[in-house]
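> Show me how the following folds:
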Amino acid sequence: MIMVYGLDKCSTCLKARKWLGKNKIEYRFVDYREHRVDAPTLKQWAKTVGGWENLVNRSGMTWRNLPTTRKAPASDPEWLLLIKEYPALVRRPVVVRGDEVSLGFTDKLFATLFGTQ
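Here you go, the predicted model:
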C-alpha cells in the first residue's frame, strides 16, 4: 500500500492527492499533525532521504519563525523533538512505498515514481 503523509490542508498535499486520484493510484493518506509519526519511522525517513536536512523544509515559514537557538539540532533526539513540536517542518508530502521514501510533489516527480509517463 502506498502511504502519503502530509497535512490535510497543505496545498501541495492536496495537489498530490488529486494527481493520485486522477491516475487511479490507490493510497492511504495520513495527516501527521493528527496522527504523529513515531521516532523510529522519522529516523528511517531521514536516513533514506539523506539526512534530517533533506527531510526538514528549512525554507518554509515554520522554520523561519523558529528561535535561532532551535535551528541547529545536533543529534537525532534534538531533530525528533523539533519535529514533535513542529510537525509542519517535515517536507510535504512524504510518499512511502515499501522501503522507498519520496519527498514533495510535482507532476513530473509523480509520473516518474508511479510510471505514468
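> okay, CA-based contacts and neighbour counts for the rest of this
Noted.
> Starting from Ala111, give me the distance back to Ala16.
11 Å (CA to CA, to the nearest Å).
> Repeat that for Asn57.
According to CA to CA, Asn57 and Ala111 sit 23 Å apart.
> So between those two, which is more surrounded?
Shown here are Asn57 and Ala111; by other CA atoms under 10 Å, Asn57 has more neighbours (17 against 14).
> mind listing what that one touches?
Listed by CA atoms under 8 Å, 6 or more residues apart in numbering, the contact partners of Asn57 are Trp63, Leu89, Val90, Arg91.
> Tell me which of those residues fall in helices.
Trp63 (DSSP state H).
> Next, the structure of the following sequence, for comparison with the previous one:
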Amino acid sequence: MLTIYGIKNCDTMKKALKWLTDAGIDYHFHDYKKEGVPADKLDAWLDELGWEAVINRRGTTWRKLDESTREAMDNDTAKAVILDNPSIIKRPLLDTGSERVLGFKADDYEARLK
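The predicted model follows:
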C-alpha cells in the first residue's frame, strides 16, 4: 500500500489525496502534525533525495530559520530542522514502496501509479 506523508490542511495535500481517492488507489495518510516525522524513514529520504529536495525552501518555515542555519544546511542539519519543524518538508511525499515522489502533479501521479 502507498503511504502519503504531509499535513492535512495543506492545499497541495488535499489535491493529491483527492486524486488518489478518485483514481481508486488505496493509501495510508501519515499526518506529520499528528504522527510526527518517522525518523527512521527521514534518514532514507535525505540519503535518496537530498536535503535540497526534501526541504521546501519557498515556504515560510524556511524563511523563519536564522540565516546561519540556512547557510550551514546539510543532511544532518536538515534532519534536526525537520524533526523540530515538520512543516518544512516539501509536500506531499509519496512513498510507493519502490520510490519516493515529492510534490504533486496529476500527470506525474498518473504515469507512476496507473
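> Mind telling me the TM-score for this superposition?
With the length set by TM-score structural alignment, normalised by the length of structure 2, the two chains reach a TM-score of 0.91; 114 aligned residues with a CA RMSD of 1.4 Å.
> Number of residues surrounding Asp99 of structure 1?
8.
> all helices of structure 1, in order?
Taking DSSP H as the test, the helices found in structure 1 are 11-22, 39-48, 52-55, 61-64, 76-85, 107-114.
> For structure 2, identify the residue most remote from the centre.
Ser68 (23.6 Å; CA atoms, centre = their mean).
> Just give me the residue closest to the centre of structure 1.
Mean-position check on structure 1, CA atoms, centre = their mean. Result Val94 at 3.3 Å.
> Quickly note the distance from that residue to Val37 of structure 1.
11 Å.
> Also Leu14 of structure 1?
In terms of CA to CA, Leu14 of structure 1 sits 19 Å off from Val37 of structure 1.
> so what corresponds to Gly36 of structure 2 in structure 1?
In structure 1, the residue paired with Gly36 of structure 2 is Arg36, using TM-score structural alignment.
> And for its match, the neighbour number?
Count around Arg36 of structure 1 with other CA under 10 Å applied: 14.
> Now Ala16 of structure 2: closest residue in space that isn't a chain neighbour?
Closest residue to Ala16 of structure 2 apart from its sequence neighbours, by CA to CA, 6 or more residues apart in numbering: Phe104 at 6.1 Å.
> Sorry, wrong one. I was asking about Gly97 of structure 2.
Nearest non-adjacent residue to Gly97 of structure 2 (CA to CA, 6+ apart): Leu2, at 6.8 Å.
> Could you double-check that that neighbour sits in contact with Thr96?
Yes: if you go by CA atoms under 8 Å, Leu2 of structure 2 and Thr96 touch, sitting 4.9 Å apart.
> Find the nearest non-adjacent residue to Cys13 of structure 1, please.
Leaving aside its sequence neighbours, Cys13 of structure 1 sits nearest to Pro93 (CA to CA, 6+ apart; 5.4 Å).
> what separates that neighbour from Arg64 of structure 1, distance-wise?
Separation of Pro93 of structure 1 from Arg64 of structure 1 (CA to CA): 19 Å.
> cool, and Arg33 of structure 1?
Arg33 of structure 1 sits 19 Å away from Arg64 of structure 1, taking CA to CA as the criterion.
> Could you check which of these two is surrounded by more residues?
Legend: neighbour count by other CA under 10 Å for Arg33 of structure 1 and Arg64, higher for Arg33 (16 against 12).
> so who does that one touch?
Contacts of Arg33 of structure 1 (CA under 8 Å, 6+ apart): Gly6, Leu7, Pro87, Ala88.
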